[in-house]
Structure formats: C-alpha cells, structure tokens
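Participant: the sequence isn't on hand, but the structure is:
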C-alpha cells in the first residue's frame, strides 16, 4: 500500500463546520507510545469534502501490526480504516458510488483511500493505486486535516473517496469491516472468477481471519466447494459456520494427506482456485504447489514484509498457472460488498466476528485485545 509522507496541498475551505462538543481524534505517536486524545473544535471543508460522524470503527490486523512496529507509517497519525458512520456535513455536491447525490444524515461506509481519479492508474480502473493516493489511517496528522483515520469521533473525507450508502438495519459490527476485509474478500473472489468459474470450483482458502472467512461465505454462495486451511482449531470451526465444506490443519505433521482427503471429500479431483488470505510464506508456497492445471492463485494476505519463497517458472508454464495479487479494492467492489452483507449477513455469523465494543479512549486496550489469540475484530464506539 502506498503511503504519502505528507498530504498534498488542499483546496481553500468552502465551509467551516463548528463542532460542539469538539471532535476527538486518538493520535498515535509511534512505537511503544500510548495514544493521545486531540480535540478538533472545527473542520474546514473544501468543495467536494464530507464530514462523517463515526458510529463504529473496528481494529484491523494491519493496525495491530503497525503499533507493534511491523509496518512503517508517518507519525503522528490517526489509525483505523474500517468504519461506518453518518454524514454530518457536505460541502458542495458529492455523489455515492451508484451516482446518486449524498445527503446529510445518511448512513454510509467509505473506502480506505482517496484517489485523484484522473491519473493513468485511476483511468485503468485501479484507483487504490492512484499516483496521488491518500489513505485513511495512514496519513500524517496535518493542519486542516486532523480527522484522517477511524479511531476518532469523526472522519474528514476528501474528494475521490468512494462512498456507499448503507441501510439502517444492518448492524454496525457487520458494516464497519466492509471497508477493508469484506471488500477485499469480494475483490479476491471476483478476480479469481475472471480466470476460473467459481461456480462448481474447488476453492482452497488459506487463513481463516476476516478476509478468509468472508471469502468462504462469498465463494460458497456462488456455488464453490470451499476448503479452509488454518492452524487454529477455533478458526477452523468458525470456517464451517461460514460455508466451508471441509477444513484442514496445515501444521499437522501426522496428517500430511489431509488436503488431498478434503478435496476428495468435497467431490473434487484437484484444486481449481486458491485464495491465500493468511500472509504466511508457507501458505503461499502451498498455494502455488497445490493448485491444479489451469488454476488460479489469488494472493491477498501478504500485506507486510515476509520471507521470500522459491518459484518454479517451469511448473507455472506447464500447469498453465495464473497468479493474481489483490491489494485493497475498487469502488465497485466496496458497493458489491455492502450489498452482499445487506443480503446475507444473517446467513452467516458476521456480527459475531466482532468482540466487545470499547470506548474510543480505550484504543490502546482495544489494539492489545485484537492481537494474536483475540477475537477476529474488536470495535471502538465513539458514543460510549
């Protein structure tokens, strides 16, 4: 993911919004330091910008890795990029992904990035890799743009942010992760489907975090026979509740043929699609070795530096292998993910993936709770 060291110059404010009480942003100062609360009494909105009151934010694994020192980001900053909220103010005319005009008071989710929409990458349909990219939860705190991440009471959205209107009935715990994990999962399944028809395919998902579990549900609903691989027995049990037809433990040396047995158990002869959602180098190697002739491997889990792996180009040629990388998602993926959750969130226990709600002031405790061995997601609720 591209991270700017400082935001580019911003347009002159068209509207100054006074906030009473002030907005609050929890600012991270760097590795080994606790967050500090910063009051923001007013926000200067330029043309096309939006102020959103955050209803709920969830802690992503990348937030945990950042505070642990495994990712480099410019500090001080406001972390958090999974969120749902309500529009508090709009400057000018702003449209949602479906082209309709955004109104104050509407419940929304929004993309983790803001793109220029005019550079060559944006025109190619990959705005998440825009040459002028700004990323919520990754930008250094700056004057006139303090509300840059999800661990705050409000978010200041820049032009080029994909905004999706959401319904009132779907729980916030379901919607907040859509802006990272769910939309990324949708994109991963979609990109695989462009190479191999997901309907009827044998799909191996490595990693049963939020992305992997959501991939399992989406692929199952699209007719796939899904096998989920994860070393955690609790996560394997959870995968069965998210549509997996079989689960395997990749780290059990006593059962080296478990994957082959699982493929046979779901009525397959080989693996057609692998979606690697764990970020483990060993899982990437398994994906490349185990996918069948003409298959596709979608790599989505490796979002921080990892061990290098061996790659056999002859094998790739002879097996007609396709390897695709998925990093974030397009605006259409976000809209599709929101629609999927609206339609199917009661079919799978999406709401149960989020543990307790914690007050915004307890962000450090929330990050600790979201670490290894914790729930899939922990939530921060500014209203508590």
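Facilitator: Perfect, thanks for sending it. Treat the numbers as computed from the prediction; the structure is a model and nothing was measured. Numbers count the residues shown, from 1 in each chain.

Participant: contacts, neighbours, all on C-alpha from now
Facilitator: Fine.

Participant: quick one, strands of the stretch 151-300 of the chain?
Facilitator: 154-157, 161-165, 202-206, 225-229, 246-248, 271-276, 291-299 (DSSP state E, counting those that start in this stretch).

Participant: now render these as TSV, adding distance to residue 310 and mean neighbour count.
Facilitator: Shown next, in TSV, are the strands of the stretch 151-300 of the chain (distance: least, CA to CA, whole Å; neighbours: other CA atoms under 10 Å):
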stretch	distance to residue 310	mean neighbour count
strand 154-157	42	26
strand 161-165	38	25
strand 202-206	18	30
strand 225-229	21	29
strand 246-248	24	23
strand 271-276	16	28
strand 291-299	15	22
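
Participant: dump those to TSV, plus distance to residue 91.
Facilitator: Written out in TSV, the entries for the strands of the stretch 151-300 of the chain read as follows (distance: least, CA to CA, whole Å):
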stretch	distance to residue 91
strand 154-157	11
strand 161-165	14
strand 202-206	43
strand 225-229	46
strand 246-248	50
strand 271-276	41
strand 291-299	39
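
Participant: who wins for proximity to residue 333 among these?
Facilitator: Closest approach to residue 333 among the strands of the stretch 151-300 of the chain is made by strand 161-165 (10.2 Å; CA to CA).

Participant: can you name every helix or strand that that closest one contacts?
Facilitator: Contacts defined by 3 or more CA pairs under 8 Å, 6 or more residues apart in numbering; DSSP states H and E place strand 161-165 against strand 107-114, helix 331-344.

Participant: swap in 6 Å and give it another go.
Facilitator: strand 107-114 (3 or more CA pairs under 6 Å, 6 or more residues apart in numbering; DSSP states H and E).

Participant: follow the chain on from the strand it packs on and name the next helix or strand.
Facilitator: For strand 107-114, the following helix or strand on the C-terminal side (DSSP states H and E) is helix 120-123.

Participant: got the contact list for that following helix?
Facilitator: Applying CA atoms under 6 Å, 6 or more residues apart in numbering, the contact partners of helix 120-123 are residue 130.

Participant: distance from that helix to the middle of the chain?
Facilitator: With CA atoms, centre = their mean, to the nearest Å as the basis, helix 120-123 stands 22 Å off its chain's centre.

Participant: quote the end-to-end distance of stretch 370-384.
Facilitator: End-to-end distance for stretch 370-384, by CA to CA, to the nearest Å: 19 Å.

Participant: and here's the other structure:
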C-alpha cells in the first residue's frame, strides 16, 4: 500500500482513565468540569499529563470579554507536565522523548513551511496556526488547553525538557511570559537605561532579565505598591507609583538619572493604552519603545505623532515568540534561580474543580499568577 494512503498509526494509551477538563462557555460564565475520554494519539502527537497550569493575563482577557475566543474551549496555555505515553516524537533539540520526561512546550503549533514560518521567521504567525488554550473544542479529540488533567501536543509544537533542578512553579510561565519578553528584547538595541511599564509577570521577568543583561537603570512603573516592592526583589533599581507621582514627575526623575538625555528603552507590558503617550517624553532622542501588552482590541489612545517623528523614535510591537526563545528562557531561570525567587511568582494554587474561584482571585490582581493543579 502506498505510504500516502496508509492508515495512520496510533499510540494506545495504557492504564488511562477519562481526563478531567474544564470547559469555557463564554465571558464571566461558570466553567464546566467534565470528563473527557482519552483517544489514542496519532503519529506526531504527544499526550502530556499536566502537573501545573497558571492563569495568564490573556486568559483573564478572554474570561472578562476583553478579547474573543471560540467557544466552547479549554482555556490555559501556561503549563508544565510529563510525557504520559511512549512516543517517537523528538524534542526541539532532536532528542527522543520518553514517557515520564518533564517538559514545557511552545504555546502554538506551526507548519514550518509557510511564508511566515520560513521567510519571516515568525512561526507564531503561521498560516495554519493552532494555539493552545484558544482553540474551539473539537470532539472527540479536544485536549487542546492547559486547564485539564491532560493536553495533547500537536505536530509542529516545540517541546523542551526541563532540568530536574527547576520546580514546576519556576517553570510554568516560561512558555508564555518569559519567552515573550526575551523574544521582544532580542530585536531591540537595549542600551543602559530602561523603563518597564507594568509589574505583572512579564514586567517582573523583564526586570530581572534586563538587570541580567547589565542595564544600570531599570525603573519600573505601576500603580500597586506591593508589586513595585516585589520588582525591587527582582532587580529594579528605581520604582514609581503612578498613584503617587505624575508622568511629568517621573520624567524629571528619569532625566536626572540619565544626564538629561532620557532613557534608552521603554518596555510596555501593562496593557494600559495611555502608557504609550506617557512614555514618549521619557525616551531619549533615537530611543526605542517595545510594546508587548496591547493584545486586546480596545487598546486605543490618541498619540502625538510629532514626538515619534521629531525624536526619531523606533516603535516595535512583538507578540509571542520563536520557539528558540523558550530554550533561552529555561537557561535564564536555571542560571539565576538562586538569585531570584521565581517560584514565588505563583501564588495560591487551586484544584481544577475550583477554577471559578481561581479566576475570581486572579481578577483581583493581588498575586502575580494563580495556579491550577488538575490532580487535586
């Protein structure tokens, strides 16, 4: 029989029970907890037991209706787990995966052959992209989100083994927040002085990363004193609370720190539209503005374009990442985990059955990330 029409070989999961999953039905609606039958994996797929998942800001955007998602679906893309069955699939570095390997993975699967994947080197914008936690439920093979006991990784997903020394709580947000920050900074002339707008998970990662890169001034701007205090523990040299000082006062402070030139770079990770206009005065002539947080349609503001032109500013938007940056994220945390307490970025962890309470807690914003343990 010609290979092209052979029946695809399936891996039969052994000792598998139905998987408990959570189903999202629409903004501000209760999640449905249900049992999903685990179908055999096709060639190229990898069944993963989810050890820990985290509620990302984009999950909150979807839940509150700030961005749309096909429904019903299984939300969740920040996750870490273990290979749940034997497989012939290799990891990103070409090594065969084994059952029991603890792994993280890219938040998308991509074809590797389209124009975006090849010429533009933007596989996260693949023409046939599938994004975990943002795809509609497709019975019977619907394990495509992280808020479940198992997730099935599709061909075209970059998979990385995790070092034994790194805890799940240190690893769970690498495949979204940290990799996104590393990818964005990769195309920027960082310089020595930086302002970070926003002190959530991306802001904390950006703070520690920019100090690691050797920046002398890493100033963090937010409206929460508790988060700004945490930023200090992750390398911030200066912090500014917008409930206590105005953008103009911050500008005066930044000019004093940079010999009246202004900062080299502003990194936006707040998602607050007005943050963009605030920053234009802070940047030096020829400075760079990197935005990572405007991922919802209502991020609209009036911009004084003359400042961009007259100051010769470079504005760069970056969304998600090339898979190689996930490898860089693992190496960074492994190298600096004794300097920075990355495990503390995951706050309260809820059982999957209490996902409604977990989301309500995450919306309050009192903790950087809320965790979900599908097995409790």
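Facilitator: Looks like it came in fine. If you're wondering where the values come from, they're calculated on a predicted model, not measured in any experiment.

Participant: ok so, going back, which stretch among the strands of the stretch 151-300 of the first structure comes nearest residue 357 of the first structure?
Facilitator: Closest of those to residue 357 of the first structure is strand 154-157, at 17.2 Å (criterion: CA to CA).

Participant: average offset between that closest one and the second structure?
Facilitator: Aligned to the second structure and superposed, strand 154-157 of the first structure gives a mean residue distance of 0.5 Å (mean CA distance after the TM-score superposition for the first structure).

Participant: so where in the second structure does that strand end up aligned?
Facilitator: Aligned by TM-score structural alignment, strand 154-157 of the first structure falls on residues 150-153 of the second structure.

Participant: now do stretch 43-62 of the first structure
Facilitator: On the second structure, the counterpart of stretch 43-62 of the first structure by TM-score structural alignment is residues 39-58.

Participant: can you pull out the helices in the second structure?
Facilitator: Here the second structure has its helices, by DSSP state H, at 57-64, 115-118, 168-171, 179-186, 201-212, 225-233, 247-257, 274-279, 305-310, 324-336, 355-364.

Participant: among those helices, which is the most enclosed?
Facilitator: Most buried of the helices of the second structure, by mean neighbour count (mean count of other CA atoms under 10 Å): helix 201-212, with a mean of 24.

Participant: I'd like the distance from it to the chain centre, please.
Facilitator: Chain-centre distance of helix 201-212 of the second structure: 13 Å, with CA atoms, centre = their mean.

Participant: name the helices or strands packed onto it?
Facilitator: The helices and strands touching helix 201-212 of the second structure, judged by 3+ CA pairs under 6 Å, 6+ apart, number zero.

Participant: ok and that helix relative to strand 193-197, angle-wise?
Facilitator: Using axes from the mean of the first three to the mean of the last three CA atoms, to 10 degrees, the direction of helix 201-212 of the second structure lies 170 degrees away from that of strand 193-197.

Participant: helix 201-212 of the second structure maps to which residues in the first structure?
Facilitator: The aligned range for helix 201-212 of the second structure is 210-221, by TM-score structural alignment.

Participant: can you list contacts of the matching stretch?
Facilitator: 181, 185, 239, 242-244, 277.

Participant: of these, which is the most crowded?
Facilitator: When neighbours are counted by other CA atoms under 10 Å, residue 185 leads the contacts of stretch 210-221 of the first structure with 30 neighbours.

Participant: ok, the corresponding residue of the second structure for that residue - contacts?
Facilitator: Under the alignment by TM-score structural alignment, residue 185 of the first structure pairs with residue 181 in the second structure. Applying CA under 6 Å, 6+ apart to residue 181 of the second structure gives no contacts.

Participant: roughly how far does the equivalent of residue 142 of the first structure over in the second structure sit from residue 67 of the second structure?
Facilitator: In the second structure, the residue paired with residue 142 of the first structure according to TM-score structural alignment is residue 138. Residue 138 of the second structure sits at a distance of 21 Å from residue 67 of the second structure (criterion: CA to CA).

Participant: turn the helices of the second structure into CSV, columns for distance to residue 12 of the second structure.
Facilitator: Formatted as CSV, the helices of the second structure follow (distance: least, CA to CA, whole Å):
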stretch, distance to residue 12 of the second structure
helix 57-64, 32
helix 115-118, 32
helix 168-171, 27
helix 179-186, 33
helix 201-212, 38
helix 225-233, 46
helix 247-257, 59
helix 274-279, 51
helix 305-310, 58
helix 324-336, 30
helix 355-364, 30
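
Participant: these two touch, right, residue 108 of the first structure and residue 167?
Facilitator: No: with contact defined as CA atoms under 6 Å, residue 108 of the first structure does not reach residue 167; the gap is 8.3 Å.

Participant: looking at the two, which one has more neighbours?
Facilitator: residue 108 (25 against 13).

Participant: what sits closest to the more buried one if chain neighbours are left out?
Facilitator: residue 165 (4.5 Å; CA to CA, 6 or more residues apart in numbering).

Participant: tell me the contacts of the nearest residue in space to residue 144 of the first structure that is not next to it in sequence?
Facilitator: Nearest non-adjacent residue to residue 144 of the first structure, counting by CA to CA, 6+ apart: residue 44, 6.3 Å away. By CA under 6 Å, 6+ apart, the contact set of residue 44 of the first structure is 13, 15-16.

Participant: which of the residues you listed has the largest number of neighbours?
Facilitator: The residue in these with the most neighbours, by other CA under 10 Å, is residue 15 (16 neighbours).

Participant: distance of that one relative to residue 49 of the first structure?
Facilitator: From residue 15 of the first structure to residue 49 of the first structure the distance is 10 Å (CA to CA).

Participant: and residue 256 of the first structure, by the same measure?
Facilitator: Taking CA to CA, one finds residue 256 of the first structure at 54 Å from residue 49 of the first structure.

Participant: over to residue 100 of the first structure?
Facilitator: 16 Å.

Participant: quick one: terminal-to-terminal distance for the match of stretch 43-62 of the first structure?
Facilitator: Stretch 39-58 of the second structure: ends 29 Å apart by CA to CA.

Participant: please apply the same query to stretch 261-279 of the second structure.
Facilitator: End-to-end span of stretch 261-279 of the second structure (CA to CA): 14 Å.

Participant: ditto for stretch 221-239 of the second structure
Facilitator: 6 Å.

Participant: now do that stretch: everything it contacts.
Facilitator: With CA under 6 Å, 6+ apart, stretch 221-239 of the second structure has contacts from 197-199, 204, 207-208, 217-220, 240-243, 340.

Participant: widest-spaced pair of these?
Facilitator: Longest span within the contacts of stretch 221-239 of the second structure, CA to CA: 243 and 340, 27.1 Å.
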